[in-house]
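Enquirer: predicted model and sequence below, questions to follow.
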Amino acid sequence: MTKRKSENYQVGYGKPPKERRFKPGQSGNPSGRPKKCLTLIELVAHEVKRKRPIVEDGQRLRIETDRVLVKRLIDLALKGNLRALSLMMTLIQQIREIESAKIERDYDAMSMEEIRADFERLRATTRADLTRAKGIDDTFP
């Protein structure tokens, strides 16, 4: 047996020898848990929510990236950039369709097959609109 300073202290499960216990302020896992490897979607979502500085009306503002992108797209469309205008009009139409679909459909009353079919229909129209706006053939995955 090991020598103990106190004869009445019993070493056992959950009771390590006093000389082997962690000292106050010492961690049992000094390197900690390794950082999680982010997926591409998580990386994009993180960057889109990151705040960036812009100058608007002579004031320096820090706003989220997604808001900056929308502002710049609208500014380009208003200045006469035909590609930005086409993309913006497509985006507005899709947003209106989604909003009206939310009002019209009661997804709680629909079966899973009906929801899937509805989703695929919206996905197909979105792909077609994007290809028309970009001027490329339909080669999306």
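Expert: In hand now; what should we look at?
Enquirer: please count neighbours and contacts with C-alpha atoms only from this point.
Expert: Noted.
Enquirer: near Ala133, how many other residues are there?
Expert: Burial measure for Ala133: 19 neighbouring residues, criterion other C-alpha atoms under 10 Å.
Enquirer: same check, this time on Ile41
Expert: Using other C-alpha under 10 Å, Ile41 has 9 neighbouring residues.
Enquirer: show me what counts as buried in stretch 127-134.
Expert: Buried residues in stretch 127-134, counting neighbours by 16 or more other C-alpha atoms under 10 Å, are found at Arg127, Asp129, Leu130, Ala133.
Enquirer: same question for stretch 47-59.
Expert: Val48.
Enquirer: show me what it is in contact with.
Expert: Identification of contacts with stretch 47-59 by C-alpha atoms under 8 Å, 6 or more residues apart in numbering yields Arg60, Leu61, Arg62, Ile63, Glu64, Thr65, Asp66, Val68.
Enquirer: which strand or helix spans the last one?
Expert: In this case it means Val68. Assigned by DSSP states H and E, Val68 falls within helix 65-79.
Enquirer: tell me the buried residues in that helix?
Expert: For helix 65-79, the neighbour count (16+ other C-alpha under 10 Å) marks Thr65, Asp66, Val68, Leu73, Ile74, Leu76, Ala77 as buried.
Enquirer: want to try JSON lines for those, with distance to Glu42 as columns?
Expert: Below are the buried residues of helix 65-79 laid out as JSON lines (distance: C-alpha to C-alpha, whole Å):
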{"residue": "Thr65", "distance to Glu42": "15"}
{"residue": "Asp66", "distance to Glu42": "15"}
{"residue": "Val68", "distance to Glu42": "19"}
{"residue": "Leu73", "distance to Glu42": "23"}
{"residue": "Ile74", "distance to Glu42": "26"}
{"residue": "Leu76", "distance to Glu42": "28"}
{"residue": "Ala77", "distance to Glu42": "29"}
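Enquirer: ok, structure two:
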Amino acid sequence: MSKDRDDYEIGYGKPPRSTRFKKGQSGNAKGRPKGSRNFANDLDDVLNTKMTVNENGQPRKVSTQLAALMRLREKALKGETRALDRLLSMADERSTEKDAQNKERHISSDEMDILERFVSVHTVASSEEGQGDGE
């Protein structure tokens, strides 16, 4: 036996050196194939699948997601309290999301002043650099 094998204790968490991964070698070389399906992909496909619904006596192709929302609306309008509660809670969540998005987009006047000064300083600096190249 060589000196390395005598000094090295093999046991839990200490595999033999010959069975370890070599440098640059992965433990799962093939890995998960690209484009493989998962629950989120399958759910998106199911919700986006087109289906025919009758609206005012006319057939219309809509996504499954829209058809489900239309059915929920119909039940809520017919007086089913659970459907109405669910529809209103979804509307409230959507309203909260829209409010959050609008707040993110709002820039105060102080912030606008800072941005304008930044642009003016950098516009002047870049025009001065451009003039130095022509000389």
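Expert: Thanks, I have it. Note that this is a predicted model, so its numbers are computed, not measured.
Enquirer: quick check: the helix holding Val68 of structure 1 compared with structure 2, mean distance?
Expert: Its aligned residues in structure 2 lie a mean 0.6 Å from helix 65-79 of structure 1 after superposition (mean C-alpha distance after the TM-score superposition for structure 1).
Enquirer: what's that helix packed up against?
Expert: In this structure, helix 65-79 of structure 1 makes packing contacts with helix 40-49, strand 51-56, helix 82-104, judged by 3 or more C-alpha pairs under 8 Å, 6 or more residues apart in numbering; DSSP states H and E.
Enquirer: most packed of these?
Expert: Greatest average neighbour count among these goes to helix 82-104 (a mean of 14), per mean count of other C-alpha atoms under 10 Å.
Enquirer: following it, which helix or strand comes up?
Expert: Note on helix 82-104 of structure 1: by DSSP H and E, the next helix or strand toward the C-terminus is helix 112-134.
Enquirer: in structure 2, what range does that next one match?
Expert: The aligned range for helix 112-134 of structure 1 in structure 2 is empty, by TM-score structural alignment.
Enquirer: so which of the contacts of stretch 47-59 of structure 1 is the closest to Ile95 of structure 1?
Expert: Ile95 of structure 1 has its nearest neighbour among the contacts of stretch 47-59 of structure 1 in Asp66, at 15.8 Å by C-alpha to C-alpha.
Enquirer: so what's that closest one up against?
Expert: By C-alpha under 8 Å, 6+ apart, the residues touching Asp66 of structure 1 are Val48, Lys49.
Enquirer: how about the helices and strands packed on helix 65-79 of structure 1, which one is nearest Glu113 of structure 1?
Expert: Nearest to Glu113 of structure 1, of all the helices and strands packed on helix 65-79 of structure 1, is helix 82-104, at 16.8 Å by C-alpha to C-alpha.
Enquirer: the closest one against structure 2, how far on average?
Expert: Taken over the aligned residues, the distance from helix 82-104 of structure 1 to structure 2 averages 0.6 Å (mean C-alpha distance after the TM-score superposition for structure 1).
Enquirer: so which elements touch that helix?
Expert: Applying 3+ C-alpha pairs under 8 Å, 6+ apart, we find helix 82-104 of structure 1 packed against helix 65-79, helix 112-134.
Enquirer: between those, which one is nearest to Ile98 of structure 1?
Expert: Ranking those by proximity to Ile98 of structure 1 (C-alpha to C-alpha) places helix 112-134 first, at 8.5 Å.
Enquirer: pick out the residue closest to the middle of structure 2.
Expert: For structure 2, Ala40 is the residue whose C-alpha lies nearest the centre (C-alpha atoms, centre = their mean; 11.0 Å).
Enquirer: alignment lookup: that one to structure 1.
Expert: Aligning on TM-score structural alignment places Ala40 of structure 2 opposite Ile41 in structure 1.
Enquirer: how close does that match get to Asp57 of structure 1?
Expert: According to C-alpha to C-alpha, to the nearest Å, Ile41 of structure 1 stands 33 Å off from Asp57 of structure 1.
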